[in-house]
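S.K.: output the structure for:
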Amino acid sequence: MDLGLTGKVAVVTGGSEGIGRAAAQSLGREGASVVVCGRRADVLQHAAEEVAEATGAQIVPVSADVTQPTDVERVIQTAVERFGRLDILVNNAGTSATGEFESLTDDAWQDDLDLKLFGAIRASRAAIPHIRKNGGGSIVNILNLGSKAPGPRSYPTSVSRAAGLALTKALSKEFAGDRIRVNAILIGLIKSGQHERRWRAAGSSGSLEDFTPRWRALRARRSVGWARRPKWAT
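M.R.: Model (predicted):
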């Protein structure tokens, strides 16, 4: 499939594993150069090397925390300085956070919003001037189904993601005139390292398969395969 990405430059946050890594690999296979960021430098470096080897693309790892504004600016600047442009931003950084409403502290709410909502705000704000300069491009926000149909005890994630959906819609309308597309991908359960860590943290006596709900857990690469097709973008 040729998506016309040869020579384009992308930034993927949360790019060390799961959907972020799969997004970087898909973009690389389509001819894009990719800057990936994540908090775990060793895991990120290993992922970048493997993706580069698999795709032949230039994959640049940058250790960064999207809750830190200066880190986000450094990631975007790395892409521009290294490749001279920026065309695509994938806001993927995040983690699962759920709990009973009465047990969640203000800090738990603030931490989740800072990572998922404000992380996307910071990255988009830093990226948009560069994307506009190239005559347009694309921002993709990775959200989840809970942003539209939250379940019990799905907070704070579902609330943060609902705000992310509102952000997506507002940005898409404001920057349409600059030819910047802003879309959201609403994912379901993804079989990834994050899901496995939840299983281990739960201390379940059963297997990972037993811990996984009865509905099918899609592999991360399959989710991104769908996300690559415009008709699947929300």
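S.K.: can we go C-alpha only for contacts and neighbour counts from here?
M.R.: Fine.
S.K.: all the helices of this structure, residue numbers only.
M.R.: 18-29, 41-55, 69-83, 106-112, 118-133, 157-174, 193-202, 208-211, 220-227 (DSSP state H).
S.K.: hey, which of those helices is tucked in deepest?
M.R.: Sort the helices of the chain by mean neighbour count, taking mean count of other CA atoms under 10 Å, and helix 18-29 sits at the top with a mean of 25.
S.K.: okay, the angle between that helix and helix 220-227?
M.R.: Between helix 18-29 and helix 220-227, the angle comes out at 60 degrees (axes from the mean of the first three to the mean of the last three CA atoms, to 10 degrees).
S.K.: residues in contact with the residue positioned nearest the centre of the chain?
M.R.: The chain has Asn92 as the residue nearest its centroid, 0.9 Å off, counting by CA atoms, centre = their mean. With contacts defined as CA atoms under 8 Å, 6 or more residues apart in numbering, Asn92 is in contact with Val12, Thr13, Gly14, Gly15, Ile19, Gly20, Asn141, Ile142, Leu143.
S.K.: try Ala47
M.R.: Counting by CA under 8 Å, 6+ apart, the residues that Ala47 touches are Ser16, Glu17, Arg21.
S.K.: following up with a second sequence; could you model it the same way so I can compare the two?
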Amino acid sequence: MASQNPLANNNADFRLENLFSTKGKTALISGGGSGIGLYIAQALAVNGARVYIFSRTPEKVNRVAETFSQDADGKIIALQGDVSSKESIKSLVEEYSKHEDRLDILVNNAGIAGSTVNFGAKTADELSDNLFNGDSFENWENVMRTNVASAFFVSAAFIPLLNKSSETQKDWSATILNITSISGSLKVSQHHPAYNCSKSSANLLTKELANELALNGFKIRVNAIAPGVFHSEMTTGSSAPNQKSKIENDKYKSLPSGRPGEDRDMAQAALFLILDQYVNAQSVIVDGGE
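M.R.: As a prediction, this is how the structure comes out:
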């Protein structure tokens, strides 16, 4: 009898359905009622995950859960929560724990753009007035609270459930995915400096969380996607009845992609960072070469 080749590989491990399957996984996504949060929720549910999405507006997440659970191997479940409130985050943990005893995937996606300021000026006095009187401490506080602090506190609150995910599943590390922005890596303000600074901070928070969790011996990976322009409520101001959006202009034809980012582009990036167990503390730019 011929001996088994010790160098033979298991080809089944390299099939796409095994490389990118989220079958049986649990996920929680903030801001899952539209845009990028919806795209990631759909990608995970289609590939077999039970995906809990939440926002402050139940109508949106309820609509997404009803629409995109159809024909999916997994399921999307709507919850309600406010990422800017500690009390709401604690209630969210309690509500989620009624359904699941572990959390495999946490996506911190909720964010706001905040107000814009005018950097165009012909004199120093004019520029000073534009910046000083055209912005406010309240705007900066709201943007930083929603775009940075919320990712910190939501992640902190779910560490026990994330840790249980890693402890109870062989060859799996629970993962946190933060949605930041290409704006956090630019030297131009784009007329919303608070937003850009918040996204830069979110990228740094990603590295710090990944490092501190590892130093404490917890097998929880933390990565970020820094998107460019995608079809979303933030870029268009509204959504279609299915909660997806569409940018209607030719501004982005000069990109190598020839278009803004689409739902499948985000799905591919998210599945890679969530499922590749050897990627940690990275912020991956997905911007079409902008």
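S.K.: hang on, the earlier thing: distance to Arg198 of the first structure for the contacts of Asn92 of the first structure - can I get that in CSV?
M.R.: Converted to CSV, these look like this (distance: CA to CA, whole Å):
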residue, distance to Arg198 of the first structure
Val12, 23
Thr13, 21
Gly14, 17
Gly15, 19
Ile19, 16
Gly20, 18
Asn141, 23
Ile142, 19
Leu143, 18
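S.K.: just the buried ones from those?
M.R.: Val12, Thr13, Gly14, Gly15, Ile19, Gly20, Asn141, Ile142, Leu143 (16 or more other CA atoms under 10 Å).
S.K.: and which of these is nearest to Lys169 of the first structure?
M.R.: Set against Lys169 of the first structure, the nearest of these by CA to CA is Asn141 (10.6 Å).
S.K.: what does that closest one correspond to in the second structure?
M.R.: Aligned counterpart of Asn141 of the first structure in the second structure: Asn178 (TM-score structural alignment).
S.K.: its match contacts Ile105, doesn't it?
M.R.: No. Using CA atoms under 8 Å, Asn178 of the second structure makes no contact with Ile105, being 10.9 Å away.
S.K.: which non-adjacent residue is nearest Arg181 of the first structure?
M.R.: Ser138 (4.7 Å; CA to CA, 6 or more residues apart in numbering).
S.K.: burial of that neighbour, as a residue count?
M.R.: Neighbour count for Ser138 of the first structure, taken as other CA atoms under 10 Å: 20.
S.K.: cool, and Ala217 of the first structure?
M.R.: The tally of other residues near Ala217 of the first structure (other CA under 10 Å) stands at 15.
S.K.: against Arg181 of the first structure, how distant is it?
M.R.: 29 Å (CA to CA, to the nearest Å).
S.K.: and Ala202 of the second structure, what does it touch?
M.R.: Ala202 of the second structure neighbours (CA under 8 Å, 6+ apart): Asn147, Val148, Ala151, Asn178, Thr180.
S.K.: what does the third one correspond to in the first structure?
M.R.: The one in question is Ala151 of the second structure. Residue pairing (TM-score structural alignment): Ala151 of the second structure is matched to Ala120 of the first structure.
S.K.: what's near enough to touch that match?
M.R.: Residues near Ala120 of the first structure by CA under 8 Å, 6+ apart: Asn91, Asn141, Gly164.
S.K.: ok, of those, which one's closest to Gly177 of the first structure?
M.R.: Asn141 (19.3 Å).
S.K.: list the contacts for the closest one?
M.R.: Taking CA under 8 Å, 6+ apart, we find Asn141 of the first structure in contact with Val90, Asn91, Asn92, Ala120, Gly164, Thr168, Val182, Asn183, Ala184, Ile185.
S.K.: now which residue in the second structure aligns to the fifth one?
M.R.: Applying TM-score structural alignment, one finds that Gly164 of the first structure aligns to Ala202 in the second structure.
S.K.: cool, Ala97 of the first structure as well?
M.R.: Under TM-score structural alignment, Ala97 of the first structure pairs with Gly114 in the second structure.
S.K.: repeat that for Val36 of the first structure.
M.R.: Match for Val36 of the first structure (TM-score structural alignment): Ile53.
S.K.: pretty sure its match is touching Ile76, no?
M.R.: Yes. With contacts counted by CA under 8 Å, Ile53 of the second structure reaches Ile76, the gap being 7.1 Å.
S.K.: list residues touching both of those two?
M.R.: Jointly contacting Ile53 of the second structure and Ile76 under the rule CA under 8 Å, 6+ apart are Ala41.
S.K.: for Val60 of the first structure, see how far away Gln77 of the first structure is.
M.R.: Distance, Gln77 of the first structure to Val60 of the first structure, using CA to CA: 12 Å.
S.K.: next one: Asp2 of the first structure
M.R.: Using CA to CA, Asp2 of the first structure is found at 22 Å from Val60 of the first structure.
S.K.: who's more crowded, those two?
M.R.: Taking other CA under 10 Å, Asp2 of the first structure and Val60 do not tie; Val60 has more neighbours (20 against 8).
S.K.: the more buried one touches Gly38, doesn't it?
M.R.: No. Taking contacts as CA under 8 Å, Val60 of the first structure lies outside contact range of Gly38: 11.4 Å.
S.K.: just the buried ones among the contacts of Asn92 of the first structure now: which is nearest Glu102 of the first structure?
M.R.: Leu143 (24.3 Å).
S.K.: now do the same for Ile40 of the second structure: its match in the first structure.
M.R.: Using TM-score structural alignment, Ile40 of the second structure lines up with Ala23 in the first structure.
S.K.: what residues does the closest residue in space to that match that isn't next to it in sequence make contact with?
M.R.: Of all residues not flanking Ala23 of the first structure in the chain, Val224 sits nearest, at 5.9 Å (CA to CA, 6+ apart). Applying CA under 8 Å, 6+ apart, one finds that Val224 of the first structure lies in contact with Ile19, Ala22, Ala23, Ser26.
S.K.: among those, which recur in the second structure?
M.R.: Retained contacts for the contacts of Val224 of the first structure in the second structure, judged by both residues aligned by TM-score structural alignment, their matches' CA atoms under 8 Å, are Ala22, Ala23, Ser26.
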